[in-house]
Every structure is written in C-alpha cells, then in structure tokens.
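Visitor: task: produce atomic coordinates for the following.
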Amino acid sequence: MGIMANIAALPKQEKSLVLAAIVAIACIFIEHSLLEGGRVVSLIAAAVLIAVIVLASTRVAHHAEILAHKVGDPYGTMILTLSAVAVEVMILAIMLGSSTSPTLVRDTIYSAVMLDINGILGLAALIGGLRHGEQPYNDNSGKTYGVMILTAMGISMIVPEFVPDDRWHYYSGFTIIAMIALYALFLKMQVGPHSYFFSYSYKKTPSATASAGSSPNMSAEAAPSSQKQTSMPAPTDTEETEESSTAISIAVILLGVVVIGFLAEFMAAFLDSGLEGTSAPPALMAVIVASISAAPEILTALRAALRNRMQSVINIAMGASLSTVILTVPVMEAIALYTGQPFVMAMTPVQTVMVVITLIVAAINLNDGETNAIEGMTHFVLFATFIMLTMLGL
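Guide: Sure, this is the predicted structure:
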C-alpha cells in the first residue's frame, strides 16, 4: 500500500515536472507557429522554456538531494554535481545540432567554471561570512579540487592553442583518455582512502559528536558505515517503503532529464530564431546553458552557507566546476571525433587570464580552512567582471 500511495501522490508532488512535460508536448504542435511569429515571439517562447527547464532542473536536484542525504558525503555531493553535469551535457549536445558556433562547448565550460567558483562560491561565502563570520571547512577539499581543475582546464582548454590543426584528432583522443584517467583516480580516492578530505566535523551537530573518532577533519559522513547509519534519521515507514522512495527518486531524475532534453531542443530553436541578426554577445547561449545547469546548485549552496555549512558549499561549487570540465570535455571530444568536426576548445587570452586569476584567488582563499565575507567578495567581483566581459563580447 505504501508503494502505491507514493506513486499515486507523484503527479501532485511533481507539479513542476508535469508542467514541463505538458509544455514539451505543446511545443510539438505550436513550434512552427511560434517561429513564424517573429523574433519577439521566439525570444518570449525561449524565455518561458528556460524558466520551465530551471523548474524541472530544480526538481531533479531535489531528488538528487534526497539520494544524497541517504548516502552522505562525499557520495551525496557526487550525486548532486553529476545530475547537474548530466543536464548540462545533454543540453549542450542538443544545442550543438542547431548552433553554428564552434566555440559553444568551450564558452559553456568556461562560463560554468566562472559561475560555480566565482558566482556560487563567492556569493555563498559573502552572505555566509556576513551572517556567521569565519566559516570553517576541510581545507584538503579546496586544495584537491583546485589542482584538479587547473590540470583539467590546462590540458583541455589551454594546451590546444598550440596543437596544429591537422593533428587535432590525435590530441582530442589523448584528452579523452587523460580526462577519464584523472577522474577515475579522483573518484577512487574521493570515495575511498581520501574520502575524509571532502567532509568536515561540525561540533554543534549531534552526528559530529557521535563520530568524534579517528581524525579531526573527519565528519560523521566519513566515519565507518555503522556509525553513518546511526547518525541518519531513523525511517518512519517500513524498509520496503524507503527502498520504493529511493526507486521513485531515481525514476523522477531520469524522467526529468528526458523532459529537459525535449525542452532544450525547442529552446535552442527559439533562441536561434530570436537572436539571429541581433547584437547579442556571442557567448550568451553558453552563459544560458551554464546558468540552467547551475540554478539548483545555487539554491542548495546558499542554503548551506546560511546554515554555516561551508563544506557543502565547497563541495558543490568546486566539485561542479571539476565535473563540468572533466566530464563534459571527453563527451564533447568524442562527438567531435565521431563527426569529424573539431570544436574550438582553446580559450581566448581574456578567458585564460580570468581562469588563471580565479584559480590563484581560490588557491589563496581556500588554503586556511576558513572562509569569510572578504574572500567571498573577491570571488563575487571576479564574477561581476566575467559578466561585464561577456556583455562586451570578450
């Protein structure tokens, strides 16, 4: 009965996804009429679809959070970031079919890194610092994420500038192997020997007190599985009901990703029609794609900062940046090899300078195990600079 009740309640609980599915079906019948309505109608339709996609993405992120809570960190953060990256990769792949921009992939990855590190981390550290002062976290996580992001972006988005055009496919294949090798080892360490790098023991929480065991930097989530289970809230229903809710969350995530894919296809068509012949910044579509995938992460990170849980913010912002680079690049490079059409992956001089400044500032700010409002403001000003440069077409 519990399982059937959960399934029966889904349409009411998932109003956003139901609305998204209805909009996707409606677009099948009215797409051509809207496109014939002119530029303004196309832009309005694109704006509506972007809003619906963000709502659907929020529900996907919500169920990812449910799964994340059940498994704890670092697995939980991985689920959150991977769900966001999956949405981004799918939207990118769909938009590539209608976009003629050879720099869309590069600009989207660059925008995502700016948005995650300077936007999400900067704003969260700023408002969290204004409310709580210095906010502690495990400094091992910031250092590890930083060096991984620098390595991944250096290999995939800086070095390609020096690769001859007639040898791009060799380096593209190498990049795929390098990214997979880097992430495979990182994943093994993150969930294995170095899992405590990405956790922090908050002394005021009961779970942290219960697990004040082997390492000062190890939280309840990083403790042995028997301790992890005791720190989690006890289920109120039967074990079968809990398993069914997990299955429902997984099903909703998969359904949400499919619906978002359909909406993204229509959104790309409306954006192309609406922006054609305008003076819109060339990277505008890339910023839109990055913003859609990051929207749920922004809300989650801000809530964590206000609750004085900076470790979650670090894991979300830096983990999302790393996942965007190290997972999006091999997928897109594989598409380029398959189609025989390379993407422009080498960043412009302005983009390279912004990334270098961002990672240097992050390395300094994330070196002492505490964030504050000043550090948050430095990143947020860099984010504002990114927005200004984008508006200037740089």
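
Visitor: could you use CA atoms for every contact and neighbour count after this?
Guide: Fine.

Visitor: in what helix or strand does the residue nearest to residue 88 when sequence neighbours are not counted lie?
Guide: Closest residue to residue 88 apart from its sequence neighbours, by C-alpha to C-alpha, 6 or more residues apart in numbering: residue 293 at 5.4 Å. Per DSSP states H and E: residue 293 is located in helix 284-306.

Visitor: hang on, residue 84 packs against residue 290?
Guide: No: contact criterion C-alpha atoms under 8 Å: residue 84 and residue 290 do not qualify, at 9.7 Å.

Visitor: residue 203 - how many residues pack around it?
Guide: For residue 203, the neighbour count with other C-alpha atoms under 10 Å is 13.

Visitor: before we move on, what about the one 3 residues further on?
Guide: Counted with other C-alpha under 10 Å, the neighbours of residue 206 add up to 11.

Visitor: report the contact partners of it.
Guide: When contacts are counted by C-alpha atoms under 8 Å, 6 or more residues apart in numbering, residue 206 touches residue 231.

Visitor: next, the contact list for the residue nearest to residue 88, please.
Guide: 54, 57, 84, 85, 87, 88.

Visitor: any chance of those in JSON lines, with secondary structure, neighbour count and distance to residue 127 too?
Guide: Compiled in JSON lines, these are given as follows (DSSP: H, G, I helix; E, B strand; the rest coil; neighbours: other C-alpha atoms under 10 Å; distance: C-alpha to C-alpha, whole Å):
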{"residue": "54", "secondary structure": "helix", "neighbour count": "21", "distance to residue 127": "23"}
{"residue": "57", "secondary structure": "helix", "neighbour count": "27", "distance to residue 127": "24"}
{"residue": "84", "secondary structure": "helix", "neighbour count": "27", "distance to residue 127": "23"}
{"residue": "85", "secondary structure": "helix", "neighbour count": "24", "distance to residue 127": "26"}
{"residue": "87", "secondary structure": "helix", "neighbour count": "24", "distance to residue 127": "28"}
{"residue": "88", "secondary structure": "helix", "neighbour count": "25", "distance to residue 127": "27"}
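
Visitor: which one of those residues is nearest residue 150?
Guide: Among those, residue 85 lies closest to residue 150 (C-alpha to C-alpha), at 18.3 Å.

Visitor: the closest one contacts residue 323, doesn't it?
Guide: Yes: counting by C-alpha under 8 Å, residue 85 does reach residue 323; the two are 6.8 Å apart.

Visitor: and the angle from the strand or helix carrying residue 254 to helix 284-306?
Guide: Here residue 254 sits within helix 239-275, counting by DSSP H and E. Counting by axes from the mean of the first three to the mean of the last three C-alpha atoms, to 10 degrees, helix 239-275 lies at 140 degrees to helix 284-306.

Visitor: following up with a second sequence; could you model it the same way so I can compare the two?
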Amino acid sequence: MSTVNRFAALHWTVLVPLVAVVALALSWGRDLAPAAVGVVALCLAGAVLAAVHHAEVVAHRVGEPFGSLVLAVAVTVIEVALIVTLMVDGGSKTSSLARDTVFAAVMITCNGIVGLSILVGSVRNRVAVFHAEGSGGALATVATLATLSLVLPTFTTSKPGPEFSTAQLAFAAVASLCLYGLFVAVQTVRHRDYFLPVGRPARDDAQDHAPPPGRRTALLSLALLVVALVAVVGDAKAVSPAIESGVASAGLPNAVVGVVIALLVLLPETLAAVRAAHRDRMQTSLNLALGSAMASIGLTIPAIALASVWLSGPLLLGLGATHMVLLALTVVVGALTVVPGRATLLQGGVHMVLFAAFLFLAVSP
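Guide: Below you'll find the model as predicted:
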C-alpha cells in the first residue's frame, strides 16, 4: 500500500468516528428534520465501517479468540447501557424492551450472522470448516442462558405474568454472569485451541501474513473502536424516532422498532463475521455470532437486575409461544449445524430461512 493510500485509510477511520460522535452530540434529545436524519444515518453507516476496521486491527494484534471477544463485549456493553438508560427513563412503556432486544439479538446472531457467514464461506470453499467442540459449547451456553432468562419467566408462578420475582431475577443474574465468565475462561485460557480458525495451508491471505500492528497502533484502534461503537448505538437511538414514526405510519407492531435498532447496532459484528468467513475463518465468524448472543444475555440480565432497583414498572422477560417455538427451533438447528464441524450451503440456507421467519413474524405476528 502506498503512503498516500495509507494516509487516506488512516484519515477516514479516525475522522469518521469523531464526526459520528459530533453528530450524536448535536442530535441527542432533539426532533430531527428529514435531512438531519439522513446525515445521522450516513454517520451511522460510516461508524459501522470504522468499527469493523478497528476491530480487525485489534484482533490482528491480540490474535484469536481475543479479537472477536473484544468486539462482542464492546458492542454488548454499550448496547446494555442504552437499554438500561431507556428503561429507567421510559417507565412502564419499556417494560418489555430488554426481552425484545435480547431475543432480537439472539435471533440475529444465531440465525442471521451464522447463516450469512456459512453461505459466504461455503460458496467460496464448498464446505465451511470449524471446531465442533468450541462452537458446540458456545451454542449450549447460549441455549442455557436464553432458557433461564427468556423462557422460564413465562412459567414461574411467584408473580403474575411473564415476570421473575426479585429472588428469581437475582438467581438468573448470578447464573448468567457465572456461565458467561466460565465460557470466557474456557475460550481464552483452558481450551483456546477450540476457538482458533481451522487453517487451510493453500490459503494466501495478505492480512494473515502481514506483521501485527504495534502496541501504540492497537491501543489507538481500541480507543477508536469504543468511540465508533458509542456512535453506532447513539446514532441508532437518534434516528429511532424517525423509525418509530415510519413504523407507526405503516401500521406495523411497535416491536419492529426494537428489531430495526438491534439490526443497526449489530452491523459491525455482522460485517466482521462475513469478512472473516470470506477469508476462510469460519471459526472467527462463529465466535463473533455466538459470543455476541451470549454476551447480550449474560450482561443484559445482570444489568437489568441491578437497574430494577430504580425501575418503577413491571419487568417482562418471558417470551410468548411463537417466539419460544422459534428459539427452540434455532437451538435444534444450530446443534445439528455445529456438531459435525462442517457446514454447507444447506445449513446456511436453513438458518437464513429461520431469520427471515423471525423478521416476518415481527412484522406480521
């Protein structure tokens, strides 16, 4: 890469997140005109691309699986902060916001990102290869967390409705943190090799053979990654009133707003996972997808449990029958996908159909 190209790449990846944050500061809490919504949306798209770039720089420095863990946790922490803020300020009308957001994140990651990554990987290499041990353990953790936090509240009897009692919510929070902490320890220390990409000796990827960036460059990218993710989540929140009005004028259910915002917030992980699959790093794609689903539940539920001290309205966590069926089918199909350690276009297509069913039923429940 020439000096001019290097400067141009550095210029936009540093400038765009800062511009996006400025747009966030200027638009926060204001009613935006259509032109302003368009500008904020462009800043949002640029921040997504910048976040993916800086995440890849950090990942190249620290290696896998730490790289995918950094992006998943960073996105989820900021997303959780947004959810808690909205719930504290929104009162009873946001009582189901945590449930809707977490479930949307699980379906987007476990079906949308996984399916799209398998399609991309299998189109290029006919068969997408990954470690069944690592991906299977991740899926089992996601299924357990989702069942404890989103399914059981529908069937408990301590409180009416799909709610946990205070003791039940505390147990779910502690269990979620313990499971997530155990998984991170296994992923990064005990069985790290289960989460490393399965190598192909014939592959000649320029990025794979490039020397890792220096510590100063990696730290700068880490800081800019956080800035970009703050801009992604904040700009998504800034354009949400326009999304809400559009959804209302179209006569669609209010839950569609949460799905759209979740799609916007998860764009960095989606792009990073697809690019990894294109480079024949399917394990990295699965680390991003399943790790994001796990972090979304494992960090959101404890944060909501802590915030419940200040929440005045009910906290609805239990899924309805339709969503429970989709979750169960996702777990079964996901298990059949990851157990062999190899996936083809068929598995990718099945996951994409499940994702399409989730989107369709969100629009037409």
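
Visitor: in the second structure, what range does the helix holding residue 293 of the first structure match?
Guide: Mapped onto the second structure using TM-score structural alignment, helix 284-306 of the first structure spans residues 256-278.

Visitor: kindly check the end-to-end length of the matching stretch for me.
Guide: This stretch, stretch 256-278 of the second structure, spans 30 Å end to end (C-alpha to C-alpha, to the nearest Å).

Visitor: buried set for it?
Guide: For stretch 256-278 of the second structure, the neighbour count (16 or more other C-alpha atoms under 10 Å) marks 256-278 as buried.

Visitor: the second structure: which residue goes with residue 104 of the first structure?
Guide: By TM-score structural alignment, residue 104 of the first structure lines up with residue 97.

Visitor: its match: what's it in contact with?
Guide: Contacts of residue 97 of the second structure (C-alpha under 8 Å, 6+ apart): 83, 87, 258.

Visitor: TSV for those residues, including distance to residue 142 of the second structure?
Guide: Below are the contacts of residue 97 of the second structure laid out as TSV (distance: C-alpha to C-alpha, whole Å):
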residue	distance to residue 142 of the second structure
83	20
87	24
258	20
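
Visitor: burial count for the aligned residue in the first structure for residue 327 of the second structure?
Guide: Per TM-score structural alignment, the equivalent position to residue 327 of the second structure in the first structure is residue 355. If you count neighbours by other C-alpha under 10 Å, residue 355 of the first structure ends up with 20.

Visitor: buried set for stretch 64-75 of the first structure?
Guide: 64, 65, 66, 67, 68, 69, 71, 72, 73, 74, 75.

Visitor: for the third one, list the residues it contacts.
Guide: For residue 66 of the first structure, the contact set (C-alpha under 8 Å, 6+ apart) comprises residue 249.

Visitor: what of the fifth one?
Guide: When contacts are counted by C-alpha under 8 Å, 6+ apart, residue 68 of the first structure is found next to 75, 76, 77, 79, 80.

Visitor: not counting sequence-adjacent ones, nearest residue to residue 226 of the second structure?
Guide: residue 74 (6.9 Å).

Visitor: hmm, I was thinking of residue 233 of the second structure
Guide: residue 265 (5.7 Å).

Visitor: quick check: the gap between that neighbour and residue 64 of the second structure.
Guide: Distance from residue 265 of the second structure to residue 64 of the second structure, by C-alpha to C-alpha: 23 Å.

Visitor: likewise residue 196 of the second structure?
Guide: 6 Å.

Visitor: give the residues shared as contacts by the two.
Guide: Common contacts of residue 196 of the second structure and residue 64 (C-alpha under 8 Å, 6+ apart): residue 284.

Visitor: which residues of the stretch 101-250 of the second structure fall in helices?
Guide: 114-125, 132-146, 152-155, 166-185, 206-209, 215-249 (DSSP state H, counting those that start in this stretch).

Visitor: and the stretch 251-365 of the second structure, by the same measure?
Guide: Going by DSSP H, counting those that start in this stretch, the stretch 251-365 of the second structure shows helices at 255-265, 267-278, 282-307, 321-338, 345-363.

Visitor: ok, which of the ones you listed comes nearest residue 207 of the second structure?
Guide: Residue 207 of the second structure sits nearest to helix 267-278 of all the helices of the stretch 251-365 of the second structure, at 11.1 Å, using C-alpha to C-alpha.

Visitor: mean per-residue distance, that closest one to the first structure?
Guide: Its aligned residues in the first structure lie a mean 1.6 Å from helix 267-278 of the second structure after superposition (mean C-alpha distance after the TM-score superposition for the first structure).

Visitor: what of stretch 48-60 of the second structure?
Guide: Looks like 2.1 Å for stretch 48-60 of the second structure (mean C-alpha distance after the TM-score superposition for the first structure).

Visitor: so where is that stretch in the first structure?
Guide: With TM-score structural alignment as the criterion, stretch 48-60 of the second structure aligns to 57-69.

Visitor: repeat for stretch 134-153 of the second structure
Guide: Stretch 134-153 of the second structure corresponds to residues 141-160 in the first structure, going by TM-score structural alignment.

Visitor: how about the counterpart of residue 377 of the first structure in the second structure: what's its closest non-neighbour residue?
Guide: Using TM-score structural alignment, the partner of residue 377 of the first structure in the second structure is residue 349. Of all residues not flanking residue 349 of the second structure in the chain, residue 115 sits nearest, at 6.4 Å (C-alpha to C-alpha, 6+ apart).

Visitor: do you know how far the equivalent of that neighbour over in the first structure is from residue 129 of the first structure?
Guide: Aligned by TM-score structural alignment, residue 115 of the second structure pairs with residue 122 of the first structure. Applying C-alpha to C-alpha, the value for residue 122 of the first structure to residue 129 of the first structure is 10 Å.

Visitor: so what sits against both of these two?
Guide: Residues touching both residue 122 of the first structure and residue 129 by C-alpha under 8 Å, 6+ apart: residue 376.

Visitor: looking at these two, which is more packed in?
Guide: A count of neighbours by other C-alpha under 10 Å puts residue 122 above the other of residue 122 of the first structure and residue 129, at 29 against 24.

Visitor: quick one, what contacts that one?
Guide: Counted by C-alpha under 8 Å, 6+ apart, residue 122 of the first structure has contacts 375, 376, 377, 378, 379, 380, 383.

Visitor: residue 224 of the second structure too?
Guide: By C-alpha under 8 Å, 6+ apart, the neighbours of residue 224 of the second structure are 14, 17, 51, 54.

Visitor: just to revisit the earlier point, so which of the contacts of residue 122 of the first structure hold up in the second structure?
Guide: Retained in the second structure: 375, 376, 377, 378, 379, 380, out of those (criterion both residues aligned by TM-score structural alignment, their matches' C-alpha atoms under 8 Å).

Visitor: that's all I had, so thanks and see you.
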